[in-house]
Every structure is written in C-alpha cells, then in structure tokens.
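Participant: Attaching a predicted model along with its sequence, questions to come.
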Amino acid sequence: MLVKTFGSALCGVDALTITIEVSVGGGSKYYVVGLPDNAVKESLFRVESAIRISGFHMPRQKILVNLAPADIRKEGSAYDLPIAIGILAASGQINADELADYMIMGELSLDGGLQSIAGALPIVIQARKEGYKGFILPKQNAREAAIVNNIDVFGMETLSDVINFFSHKEKPEPLKIDTRKAFFDEVNDVEQDFADVRGQENIKRALEIAAAGGHNVILIGPPGAGKTMLAKRLPSILPPLTLQEALESTKIYSVAGKLAVSSSLLAERPFRAPHHTISDVALVGGGAHPSPGEISLAHNGVLFLDELPEFKRTVLEVMRQPLEDRKVNISRAKFSVDYPANFMLVASMNPCPCGFFNHPEKECICAPGVVQKYLSKVSGPLLDRIDLHVEVTPVNFSELSSSAKAESSKAIRERVIKAKVLQHQRFKVHEGLYANAQMNSAMVRNVCEIDETGKNLIKQAMEKLSLSARAYDRILKVARTIADLASSETIEMEHLAEAINYRSLDRENWAG
C-alpha cells in the first residue's frame, strides 16, 4: 500500500514542501531514497523503536520511503514523525484519510517522545500558503508556529498522541495565540537604559544620531571609558520593531534553532556581540549545511564588534559586501541561498595596544609607529562604511558621583522615532530604502543639498583637518540625520559642523 505524508525542507529562511511517499509491500528490507543525509537514513532505527514502544508493530516487509522532489537534499531528523505515520498508515495500522490535510514534522526519541525541530515558523507559513488545514509538530515548537493565523497548530508530546489524533481517539484543540497582543505587550520592554549612564553626553548624542539615521558607528577610547556599556544600550533607543520586522527576525532565529521554547515572536531588536575569535563562516553564515551567521541574526538590530582590531582581517573583510547590500548570498555547487542582513554595525576599539593614546591623564607607552600599525588592522574600505567615528574619553569623578538623573532611553527614542518618520516620508517612493545611511551617491546630491557657505565649511574642514575624500558623502548623510532630529528641512551650518566632528579616523596623522 502506498501512502503520502507531507513535511518540509528549509531553503534559506523559506521552506519547501516535501512529499514523503511510503510503500509497504513484498520483501524484507528498508530503503530511504530522495537524496537523504545520514540523519534521515538513520531515522528508521528511531522510527522502529518509537513504533514498538507506542504499542504498534514495524512491518516485516519491504518498506520504501521516497522524499520528493528527489533532487533536493533532505537534512536533519525532523522527518522521523512523517515517516513513522506514513509507515503505520501504509501498513493499515492507522487511518490515512486525513493525512493529506496536515503537514507533519518532528524528531522521534527511541521511547516515542517528540524532540524540537528547527525552522517551524517558515514551515507553517509555507503550509498556510499551500492551503493545508493544520500543522502537527513537537509541543516545544508550538508557540512559535501558532503566531501564524488561519491554520491549526497542534503541539504533540509523543508519537502516540499523533496516532490518536489520526485515529480519532483524541483530538486536542489547536493552540491559539493572540499574536498582536503578545507582541505589543512586550515590544517596549527594555533591559538597559541610558538613564543609568553618568556623563558621556557627547557619546549618547552620537548614538542617538546613529539610531536615527541607521548609521554605522565606531567608538574609540581607552579601557574602562564605557564603550561596551553604551553600545549595549543602543537597542533601547531604536524604534520598536514593527510586526513585519519581528516576523522577519523570528524566521531567522527559527531557522537557526535559537528560539526559546516559551518564545513566539521576537519583541526586542536583536543585539549580537560575537567574540573576536569568530570565524568567517560563523559571522556571515554558510557551512556544509548553510545556516544563518551572526550578521543575519542581527537583522533589524545591532551587531556589536568589541575590540575591532583583534578580529581576523579576513573576518572583517567578508562583511564589506553585506554592509552595502544588506543581505548575504551563500553559494554552493548545486544551490544558492540568501539571508537578510540589514543591521547596524557598532564597533569599539582602543586607540593603541596599551589603550592610552590621547588619554587626558595617562601616558601612552607604545613605541613610535605602533599606534598607526594598530589602527591599520582595520582596513580603509571597512572604515569607509562606518559613518560616525566617535572618540570616547573617561568619565571624571564629579560626573560619576553625581546624583542627577540622566535622560532616559524612552525620551531619546521619541526623538529618534520622529526623525525616522521624516525619512520614511522622504524615501517612500524608493523601495527598500528606509534610512539616510542607505542613500547612494546620486541620492546624497539630491537630498543633502547645501548652500555655498556650507560647501566652504566642508572645504575648509577637509583642508585643515586633512579629511579624506571618502568622508564627504558620509558627512552629508550624517548632517541630514542631524537636521532630521532638529526637524529642519534644510541642512544648516551647525548640522554640518557637528557631522564633521564625527570623522576622527579620516584625519591624516590622527595617530601621530
């Protein structure tokens, strides 16, 4: 007898429906075909044990399992459950009438328990798109899948529960989640707040500008000046995630298998801070079985690289294209996948190996030329993609011991949101463009018009401060964001002056 069940394979952050065809007939061997990997081939051992412990028997006949389409590689253990149900239906032990209405995925333990799977969210989205009545999966993934409406989601604990479902012995109610309520109840929760930071008003201002315009930023300063502490609070002043952004980010975390059991939609903007020993593949994604990297996990959020010069040169260079394209393409011999990577890069670094170059009190002990060599570990093309270079100085005792309450993240976020609204109106005719930092050179000329006085100011700055030519467009973009924060239609002199101040590393001989 031939029976079909339905599962899914992940392709990037999307899913593709897989038909599991099970035939039980004359013979005595088990076969799994359709380009399965080792985890899929081993499934029959888990399936046999789970079926036996659930009170049924494994047919002692030839069992042929075909995973169609056969030219797509099938990976992982999530096909255990649809294979087990297919075998039971094909051998006449359970009713097969409703199998075509449901997508089924889950890994089986030897005792018949169901283990969690990766990618439940994109799978259920694809199931709804193709008109399936419901999705049966492990209970651990049920909340994640239940955020998708117009499809019934059943979280099961064991193979026996699934058998009872199709045998009409026990049919639980589908899990229902009020997606909007669950999302908006948590969307404004922030753990870190700028109100806890004493002093560093100029750094807070720079991060406010970065958040408002989507600009990448690098913080340069001595150890203990607060670079990491300030960077960790950046997500608290970014605009709250929209429902669409939350869905995009949750899909990535779902595919990567990084969603907590109790999670449904991500409500906070991601903040990823990989260690400087990270590899190229771990940062941008890929591997033998491609999975999202840190830059994709930071999609719609912040990627923080602490101690930037300590990262391997090759790791930093592979970020250059994703920073421009806001996506990363992973290509292999037989397939290619795209992962979104629209993130804000925030980096921090010491100005020299000892950390005290340009320190107001402590003396730098680095030898001549060492500072420049240290800074040169970060390439010019990468710095070219960072709009704001901010020098961080230590906080003095009077500011540190002050009892005055600092401005809260909520107040700063309100100004950032107002500036974002202006940018959305400005770029509404340009698909995929949402922030000043994303403008190309042609748009900069149109959007960031300045008068002759402004041009003279930039000219003088480039000559006196020895700014590089690449700084010109960056200055105009940042000045446009500063003007947006001030609700100004035009870029004024003070906006340009402030923007020029954020180009420290473009100054020739900055490191002596």
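Facilitator: Done, it's in. Since the model is a prediction, treat every value here as computed from it, not as a measurement.

Participant: CA atoms for contacts and neighbours, from now on please.
Facilitator: Will do.

Participant: which residues sit in contact with the residue most central in space within the chain?
Facilitator: Within the chain, one residue has its C-alpha closest to the average C-alpha position: by CA atoms, centre = their mean, that is residue 297, at 2.4 Å. Contact criterion CA atoms under 8 Å, 6 or more residues apart in numbering gives 249, 252, 253, 270, 272, 341 as the residues in contact with residue 297.

Participant: Please identify which helix or strand holds the closest residue to residue 12 other than its chain neighbours.
Facilitator: The shortest distance from residue 12 to any residue other than its chain neighbours is 5.1 Å, reached at residue 337 (CA to CA, 6 or more residues apart in numbering). Under the criterion of DSSP states H and E, residue 337 resides in strand 336-340.

Participant: C-terminal to that strand, what's the next element?
Facilitator: With DSSP H and E, the next secondary element past strand 336-340 is strand 344-349.

Participant: what's downstream of that next one, the next helix or strand?
Facilitator: helix 370-375.

Participant: And for that following helix, what's in contact with it?
Facilitator: Here helix 370-375 has contacts from 309, 351, 352, 353, 357, 511, 512, using CA under 8 Å, 6+ apart.

Participant: again, only using 7 Å
Facilitator: Here helix 370-375 makes contact (CA atoms under 7 Å, 6 or more residues apart in numbering) with 352, 353, 511.

Participant: then this one, side by side with the first:
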Amino acid sequence: MYSYLYSAVIHGVKAEMVKVEVDISRGLPGFNIVGLAGKTVRESAKRVRSAIINSGFEWPVKKITVNLAPGNINKYGSHFDFAIAAVLLECSGQIKIKNKNKKIFAGELNLNGNLNHVKGVLSMLLAAGENNYLEAIIPAANQEESLLVKNLNPYLINHLRELDNLENSAAEVNKNLNSNEKSVLNYPDISEIKGQKNAKKAIITAAAGGHNLLLIGPPGCGKTVLAESIVKLLAPLNRKELLETASIYSINNNLEELNLKKRYRPFVAPHHSITSAALIGGGHIPVPGEISLAHNGVLFLDELPEFKNSVLANLREPLEKKKIKIVRQQGSYYFPANFQFLAAMNPCPCGFAGVKNRKCKCSERDIVRYQQKLSGPLKDRIDLQIEVLPLKKDEILLKESEADNINYNQQIKKARKMQAERYQNTEIKNNSELQLKDIEKYCQLNSSCDKILSQAYQRLKLSVRGYIRLMRVARTIADLNSNPQIKESDLIEAVDFRWYAEKSEMLL
C-alpha cells in the first residue's frame, strides 16, 4: 500500500515543499525514514507511533517505509510528525483525506496525540501559496501565522483524532490579529523627550531619509531613548515587508516580539557581548541572526566600541549588500539584512571627555585608542554622527516639551512622498542610497550654496565620501522643509551635522 502527502522544510528564511511518501508492505515489522532525514525527523518514529495508538487508531504491524522527497535536500524539524502520521493513517485506510494534492501538513505531535506549536510555519504557508496549494492543516497554536496568508485556507487542529473528520472538527479561525501589547516594547514618543533639540533633528532626518546614525555623548544624556524614539517615526511595514519580517521571526520562534496590528518596524538592540554567529546568523543548520531580525527595521548597537572588532567587521557586507551569505557543508544560505543602522557611544572610556563641569580621567592616548575601535570602513557607512550633550537644569525641570505642538510624523511623511516621486523610475528608495552620480543629478546647488559648500570643504577637509554623506543629509533636510531644491539653510544645517564627524576624523 502506498500513499503520500505534502509538507515543507525551511532553508534559510524560505521553505521548500517536501513530498512525504509512505509504503506499507509485508515483511519484518519496522519503521524506516529515508531521504536525508535529520536526527529530529528520525526521532519522529517513536512520537508518531505513540500518538497514533493513544489517539484511538491502530498501528500497522508491518514493514513501513517513509520517504521524504526530494532526496537531495536535508530535512530537519519536528513539524514532519503530523504529515508522517497523517499519511500513515491514510495509507492504512483508517482515514480518508480529500484533495490531498492541494493540502500541506505541519505540526509536532505529543505522545498523547496533541499538536504543539512549531516554528517557521509562516514561511511554509507562503511557499505553499506560491505553489498553488489551497489548504493548510496546522496546529491551532499557529493561528496567528495563518491569518497573515490570504490565499490559503487554514485548518487549525488540536489533536490527531480530528483528522478522522477534518472538515467538521477543525478549530474555528479567529479572523482578527491579536496584538500582544504586553510583550511588545513600549517605544517612547520623540515629543516626550525633553531638550536635545539638535539630536531630535538628527533622529527626524535619519527617519525621513533612511540614514545611518551615530550618537556620541556621555552616560545618561538620553542616547538610547532617542534611538528608540525612531520606531514611531518610521513608516509602518507594508504587507510585503510584514510578511518578510514575520517569516524571519516565525523561524526564530519569537513572533510575539512583533506588533502585527500597528505594524511597527522591528527595533533590535543586542548586547555588546554578542558573538559573530548570533549577530549575522549561523549554527550547524544556519538560523537568522540579529541583523536579519532587524530586516526592514532598525539595528541599534549601544556602547559601540565595547563590541568585538570581529563582530563589527561582519556588519560591512550587510550594510552594503542588504543581505548576508552563510556557507556550510550542506549548502549556502542567504539571509536578508536590509536594516537602518543606529549606534551610540561615549566620547572616551570614562564617558566625560569634553563635558563641562565633569572631569575626564582618560589620557589623550586612551581617548584616541577608544575612538579608533570604530573602524574607518564602518564609519564610512554612517551618514550622521551627532554629539549629544547632557541636559541643563532648566531643560530637565521643564514641565512641557516645546515639541508637543509639532507633528513630526506628518513632516516626515511629506519628505518621504517627495523622495518617492523623485526616484519613482529608479532603483533608489530614499536619500541614503544616493551615490556620486545621483548627487550630481538630484542635488544641484545655486551659486550661494556652492559658496557655502566650498567653505565647508576647506574647513572640514571633506573627502569624497564626506561630500557624498553631506549632500545626502542636505537633500533630506530640504525634503523635510518641502524644498524641491537644496537651499542655503538646508546646506548649513547639514554642515552642522557633519561637524562632529569630521572633527573626530581629524583627531584620529
């Protein structure tokens, strides 16, 4: 007797369809799984047998062979339990599954037949939809992932017994996404932050133009809060971005960290003790790292010089190519990593170099060595580098913020609209992607601006990269001010933002 059903396996962040075949024949009773099955899949034999018996079905006392096709792809994951059990029951004539060519099965079985939540279901459902599958039979615990896929009808199952009358016994699908507000970080609103007028402008500019940003200042001046406030300034995830991001979180089994209802972009802030594998992804069977969890969102590195140099060096490729390639013996894996990079650091090891009324204990050599931990290639990828100063007494005691009456989100929205119209026939999405040839086309200056740029070039000793970064920021500031052409005030503000960066480069 022969039968088959379909499941899937995760490869990187995408899923590939797998045909689960079963042959029951005469011979010495046994259960064998072939088709490059991993250890977790091979262990499913014991789980499947106990689940079938404890669910009131009969275990065929015959020779049972399970094949996972295609045979050239490594299969891993406990989600194959459900498909193997279902096809075994169908093959032995105990249940009947209609339209099995259009169904996909995924779920982990307990010994009593209950189905557990499995990770990576969203990627499997998306792959099934792309391959014209119409129905998905998955654990009820994976309901939230099923609601994100529109072209697939989900059957939510709690127990293996429900396969006996699938259409009538499947759990009813709740059509509303449950936004778990308690598990989502409550991001601050920029209008609630006191003082820091210059730093707020930098955050707004970074949010409007997609610029990478470095905040430099003493401990306690509000760098982390300022960085977190960018989440509410960024545009919500569109449907495509939401599916891409949610797929990655589903694979890492932490989908609850995303606010699916408000569609906030992810804000990932790993500790400085993180390893390279945890940051970029890795493992025997590679899984996405922190930079992939920040895909379509923000990666924030606090205390930047405290990260290992080898870890920071791994950021160069994803910042440039928007993805990371990991090579293992069983194949190559590509993980998406299109994130906006934010970082914060102290000006020196003690944190108080250049701060009024605070004595710095560091020598000049210590300061230089500390700042040199941030390599040149990484600094070249940061458009904005801002000095954040401690708040004054009047700013701390101020009851109402001066920014309360300013609609920053509306201002940023208008700036993004200008960028979308300007670059509609190009591959450029925002001002942070402008190269030298693009600047000559989209950042034309009048004679007054040319004069200001010439003075800035001499004073700041701008390099070509410095010039590109300056003009990117000037273009975004002009968009925030609704100026089709860059004006003198826009360029002056951009020069002001570049001052600390060029000053630190001259120091080094």
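Facilitator: Arrived safely, thanks for sending. Bear in mind the structure is a predicted one, so any value in this text is a computation, not a measurement.

Participant: Got a TM-score for the two of them?
Facilitator: Laid over one another, the chains give 0.94 as their TM-score (TM-score structural alignment, normalised by the length of the second structure), with 503 aligned residues with a CA RMSD of 2.3 Å.

Participant: how about the residue nearest to the centre of the first structure, what's its match in the second structure?
Facilitator: Across the two structures, residue 297 of the first structure finds its equivalent in residue 293 of the second structure, going by TM-score structural alignment.

Participant: Same check on residue 256 of the first structure?
Facilitator: In the second structure, the residue paired with residue 256 of the first structure according to TM-score structural alignment is residue 252.

Participant: biggest helix in the first structure by residues?
Facilitator: Counting residues, the longest helix in the first structure under DSSP state H turns out to be helix 409-426.

Participant: what about that one, how far off from the second structure?
Facilitator: When the second structure is overlaid, helix 409-426 of the first structure sits 1.6 Å from its aligned residues on average, using mean CA distance after the TM-score superposition for the first structure.

Participant: Now do that helix: which elements does it pack against?
Facilitator: Using 3 or more CA pairs under 7 Å, 6 or more residues apart in numbering; DSSP states H and E as the contact definition, the elements that helix 409-426 of the first structure packs against are helix 201-213, helix 471-485.

Participant: possible to save these as TSV with distance to residue 276 of the first structure and mean neighbour count?
Facilitator: As requested, those are exported to TSV (distance: least, CA to CA, whole Å; neighbours: other CA atoms under 10 Å):
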stretch	distance to residue 276 of the first structure	mean neighbour count
helix 201-213	22	22
helix 471-485	27	24
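
Participant: closest to residue 431 of the first structure out of those helices?
Facilitator: Taking CA to CA, helix 201-213 is the member of those nearest to residue 431 of the first structure, at 16.9 Å.

Participant: equivalent range in the second structure for the closest one?
Facilitator: Counting by TM-score structural alignment, helix 201-213 of the first structure falls onto residues 197-209 of the second structure.

Participant: swap in stretch 271-282 of the first structure?
Facilitator: The counterpart of stretch 271-282 of the first structure in the second structure, counting by TM-score structural alignment, spans residues 267-278.

Participant: buried set for that stretch?
Facilitator: By neighbour count on 16 or more other CA atoms under 10 Å, the buried set for stretch 267-278 of the second structure is 267, 268, 269, 270, 276, 277, 278.

Participant: Could you identify the longest strand within the first structure?
Facilitator: Identified as the longest strand of the first structure according to DSSP state E is strand 14-25.

Participant: Which secondary structure elements does the following helix or strand past it sit against?
Facilitator: Next in sequence after strand 14-25 of the first structure, counting helices and strands by DSSP H and E, comes strand 30-33. Using 3+ CA pairs under 7 Å, 6+ apart as the contact criterion, the elements in contact with strand 30-33 of the first structure are strand 62-68.

Participant: The helix or strand following the strand it packs on vs the second structure, average distance?
Facilitator: From strand 62-68 of the first structure onward toward the C-terminus, using DSSP H and E, the following helix or strand is helix 80-90. Compared with the second structure after fitting, helix 80-90 of the first structure deviates on average by 0.9 Å (mean CA distance after the TM-score superposition for the first structure).

Participant: residues in contact with the closest residue in space to residue 140 of the second structure that isn't next to it in sequence?
Facilitator: Closest residue to residue 140 of the second structure in three dimensions, ignoring its sequence neighbours and counting by CA to CA, 6+ apart: residue 156, at 4.3 Å. Contact analysis of residue 156 of the second structure by CA under 7 Å, 6+ apart lists 137, 138, 139, 140, 143, 170, 171.

Participant: now do 10 Å
Facilitator: Residues in contact with residue 156 of the second structure (CA atoms under 10 Å, 6 or more residues apart in numbering) are 115, 136-143, 146, 162, 166, 169-173.

Participant: how about a markdown table for the helices and strands packed on helix 409-426 of the first structure, with distance to residue 438 of the first structure added?
Facilitator: As requested, those are exported to a markdown table (distance: least, CA to CA, whole Å):
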| stretch | distance to residue 438 of the first structure |
| --- | --- |
| helix 201-213 | 9 |
| helix 471-485 | 9 |
